[in-house]
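Enquirer: Sequence first, then the predicted structure, then my questions.
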Amino acid sequence: MSAEPQEGAGPQRDVVPPVDPTGTETAPLDVVVVTGLSGSGKNTAGRVLEDLGFYVVDNLPPALLQPMVELGARGDLRRFAAIVDVRSRAFSSDLQESIEALASAGHRPRVLYVHARDEVLVRRYESNRREHPLQGSGRLADGIAAERALLTGIAGDADLWVDTSDLNVHQLRATLENAFAREGHAPPLTATVLSFGFKYGLPLDADLVVDARFLPNPHWVPELRPRTGQDPAVRDFVLGQDDAGPFVDRYLDVLRLLLPGYRREGKRYLTLAVGCTGGKHRSVAIAEEFARRLAADGVQAVAQHRDLGRE
């Protein structure tokens, strides 16, 4: 994803929501706090939320989060999003306290944590010739490391992690729309089935990892080698193996056991990572099949392919 690390240029409103000065009761708001690493795409995420009907404020100090939400709740807002990051100094503990206060007041705060790999962040900053907000007189890598350390607490409490390292803006939009476009107080669990190649490393945000390397590799079939797991011939080859059907069936049985428990525990987002050697054939076909079968079971499921085309 080619996200610009211009964290000050994101969505913002200059006109505050209309307020009834005589009102004392506030209705609960759907609140999304967008935070994460500088240069990871928080402003792009904010623009997507704005398109989904959220009132979005950029670079909001944590201390102003609750007053802004209460102000909006007294008006006609029902969906509010704030981009909060290290530009507000010493923000981490203040942000966690503000989120807890919102929940205690009856609002529905969720934290969206946007991040990317270090080498991706470095490349984005170098391409835009901008300075990291925590870089100071040191190196860019020092600023990124300091920010990761500062964000440890809030990252662990996030409701949704989005790694934009290998996402373009359209894939990021699809991910956020899948997570936030629904109305209602209790959104259903959303599943992302992510194919990947083990030789490129495990996805950092995977909740469950499935290894498809036990299946015969289409790479060794000359007519299938240049194709991908989205090609019908490769898909039929992978899913037509004797072990493939029972494997998918039994793992779906495991998921059907897990998903109700995840919902009871308040988990709303699940990333199921399916890996093969290079992320081109087996994992792609299996991930597509998992997503299709989960959708047939009524789960909000989308297939994404991290390493497709990477070779």
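Expert: Everything's here; your move. Predicted model only: the values in this text are computed from it and were never measured. Residues are numbered from 1 along each chain as shown.
Enquirer: alpha carbons only for contacts and neighbour counts from here, please
Expert: Fine.
Enquirer: For the helix or strand hosting residue 250, which residues meet the burial criterion?
Expert: Per DSSP states H and E: residue 250 is located in helix 244-264. Taking 16 or more other CA atoms under 10 Å as the neighbour-count basis, helix 244-264 is seen to contain the buried residues 244, 248, 259.
Enquirer: tell me which strands and helices it is in contact with?
Expert: Contacts defined by 3 or more CA pairs under 8 Å, 6 or more residues apart in numbering; DSSP states H and E place helix 244-264 against helix 282-296.
Enquirer: now the helix it packs on and helix 244-264, what's the angle there?
Expert: Computed with axes from the mean of the first three to the mean of the last three CA atoms, to 10 degrees, the direction of helix 282-296 lies at 50 degrees from that of helix 244-264.
Enquirer: returning to what we had before: any idea which of the buried residues of helix 244-264 is closest to residue 98?
Expert: Each of the buried residues of helix 244-264 was scored against residue 98 by CA to CA, and residue 259 proved nearest at 30.1 Å.
Enquirer: ok, and here's another one to check against it:
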Amino acid sequence: MADTAGEFLIVTGMSGAGRSTVANALEDLDWYVVDNLPPQMLRPLLDLSGRLGEQLPRVAAVVDVRGRDLFAELPAAAQAVRERSDLRVIFLDASDEVLVRRFEAVRRPHPLQGDGTLLDGIRREREVLAAVRENADVIIDTSRYNIHQLANHVTDLLQDDGAPRHRVTVLSFGFKYGLPPDADLVADMRFLPNPFWVDELRDLTGQDAAVAAYVRGQEGAEEFLDGYASALAPVLAGYQRENKSHSTVAVGCTGGKHRSVAMAHALAERLADLPGVAVRVRHRDLGRE
């Protein structure tokens, strides 16, 4: 089983230093994330990963002092996992001042605070975590990061080379059926002549070569595609910087059958050339009467 186990990651560190943000970023990168796992469960989780193989190729466990006395076993459990897998330990830290400010903002007590002050809990946690921090593979000081910057840092650290950082859905639709409620951006193709009024094209769709050629051959079609793709380039780059992992670009015409379908495919071809972007095309209203 050890031979088939994939990548294994332990996320730990100070309470308030951003473990939840890192866990969310890992899920966006298709890691299987288990939160608040007792250290004693690390080896069974590794066994499960080995049995499932490609179904769980990358597993991350968030382990922290919420486990109270159980946490003391983390160094030994991590070493046992390290001997059987490609293990990395990420330790998240922040200054006392920042941690106090973050706890006060959410109005929650520190897990080790007890009857003492917030700073008492933070100092106690530093003592408990000292050995774990010393043996971590990566230490990230999150004091100056907001949640988006921290997620971006983790993405840069763990993302495979060449893997997309932003996924775009180019969605064709028909205005007569309403705007897509999940659209981030909407483009209107009704400035182009409608193939519906061309007898030999009426029963075809924008997925047919004849319709696509007709639509893209109209005055302004290619100019629009070039200009809109250029305008979207800095937007999609900005989404990546802000750690927005998905967006929907809606392309509409009257019925969602001809113009929007053809132009959605053409736009997707251009967007697929942008760095860090993966594109898929969907047709919401194709096939509706």
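Expert: That came in fine, so what should we check first? Fair warning: this is a prediction, and the values are worked out from it, not measured in the lab.
Enquirer: Mind checking what helix or strand follows the helix holding residue 250 of the first structure in sequence?
Expert: Next helix or strand after helix 244-264 of the first structure toward the C-terminus (DSSP H and E): strand 269-276.
Enquirer: ok now that next one, how far from the chain's centre?
Expert: Relative to the centre of its chain, strand 269-276 of the first structure is centred 13 Å away, using CA atoms, centre = their mean, to the nearest Å.
Enquirer: Residue 120 of the first structure looks like it's in a helix, true?
Expert: Yes. According to DSSP: H, G, I helix; E, B strand; the rest coil, residue 120 of the first structure belongs to a helix.
Enquirer: And it? What does it align with in the second structure?
Expert: Under the alignment defined by TM-score structural alignment, residue 120 of the first structure is paired with residue 98 of the second structure.
Enquirer: can you give me the strands in the first structure?
Expert: Per DSSP state E, the first structure has strands spanning 30-36, 55-58, 79-83, 108-115, 160-163, 190-197, 208-211, 269-276, 300-305. These are given in chain order.
Enquirer: all helices for the stretch 101-250 of the second structure, in order.
Expert: Along the stretch 101-250 of the second structure, the segments classed as helices by DSSP state H, counting those that start in this stretch run 118-134, 147-158, 209-216, 221-241.
Enquirer: quick revisit: the helix holding residue 250 of the first structure versus strand 190-197: what angle between them?
Expert: Counting by the same axes, to 10 degrees, helix 244-264 of the first structure lies at 140 degrees to strand 190-197.
Enquirer: residues in the second structure matched by helix 244-264 of the first structure, start to end?
Expert: With TM-score structural alignment applied, helix 244-264 of the first structure matches no range in the second structure.
Enquirer: Please apply the same query to stretch 168-180 of the first structure.
Expert: When the second structure is aligned by TM-score structural alignment, the counterpart of stretch 168-180 of the first structure is residues 146-158.
Enquirer: what does stretch 295-308 of the first structure give?
Expert: Residue span in the second structure matched to stretch 295-308 of the first structure, by TM-score structural alignment: none.
Enquirer: what does stretch 28-35 of the first structure give?
Expert: Per TM-score structural alignment, the counterpart of stretch 28-35 of the first structure in the second structure is residues 5-12.
Enquirer: got a list of contacts for that stretch?
Expert: With CA atoms under 8 Å, 6 or more residues apart in numbering as the test, stretch 5-12 of the second structure has contacts from 19, 23, 46-47, 49-51, 53, 56-64, 84-92.
Enquirer: how far is it from where the chain is centred?
Expert: Mean-position distance between stretch 5-12 of the second structure and its chain equals 18 Å (CA atoms, centre = their mean).
Enquirer: re the thing from before, go through the helices of the stretch 101-250 of the second structure and name the closest to residue 40 of the second structure.
Expert: Among the helices of the stretch 101-250 of the second structure, the nearest to residue 40 of the second structure by CA to CA is helix 118-134 (15.5 Å).
Enquirer: and that closest one, what other elements does it pack with?
Expert: The elements that helix 118-134 of the second structure packs onto, with contact taken as 3+ CA pairs under 8 Å, 6+ apart, are helix 74-82, helix 96-106.
Enquirer: what sits against the closest residue to residue 246 of the second structure other than its chain neighbours?
Expert: Spatially, and ignoring its direct neighbours in sequence, residue 246 of the second structure is nearest to residue 167 (4.8 Å; CA to CA, 6 or more residues apart in numbering). Contacts for residue 167 of the second structure were tallied using CA under 8 Å, 6+ apart; they are 245-247, 277-280.
Enquirer: export the residues you listed to JSON lines and tack on neighbour count and distance to residue 253 of the second structure?
Expert: JSON lines is the format used below for those (neighbours: other CA atoms under 10 Å; distance: CA to CA, whole Å):
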{"residue": "245", "neighbour count": "18", "distance to residue 253 of the second structure": "27"}
{"residue": "246", "neighbour count": "18", "distance to residue 253 of the second structure": "23"}
{"residue": "247", "neighbour count": "18", "distance to residue 253 of the second structure": "20"}
{"residue": "277", "neighbour count": "21", "distance to residue 253 of the second structure": "25"}
{"residue": "278", "neighbour count": "18", "distance to residue 253 of the second structure": "24"}
{"residue": "279", "neighbour count": "21", "distance to residue 253 of the second structure": "21"}
{"residue": "280", "neighbour count": "16", "distance to residue 253 of the second structure": "19"}
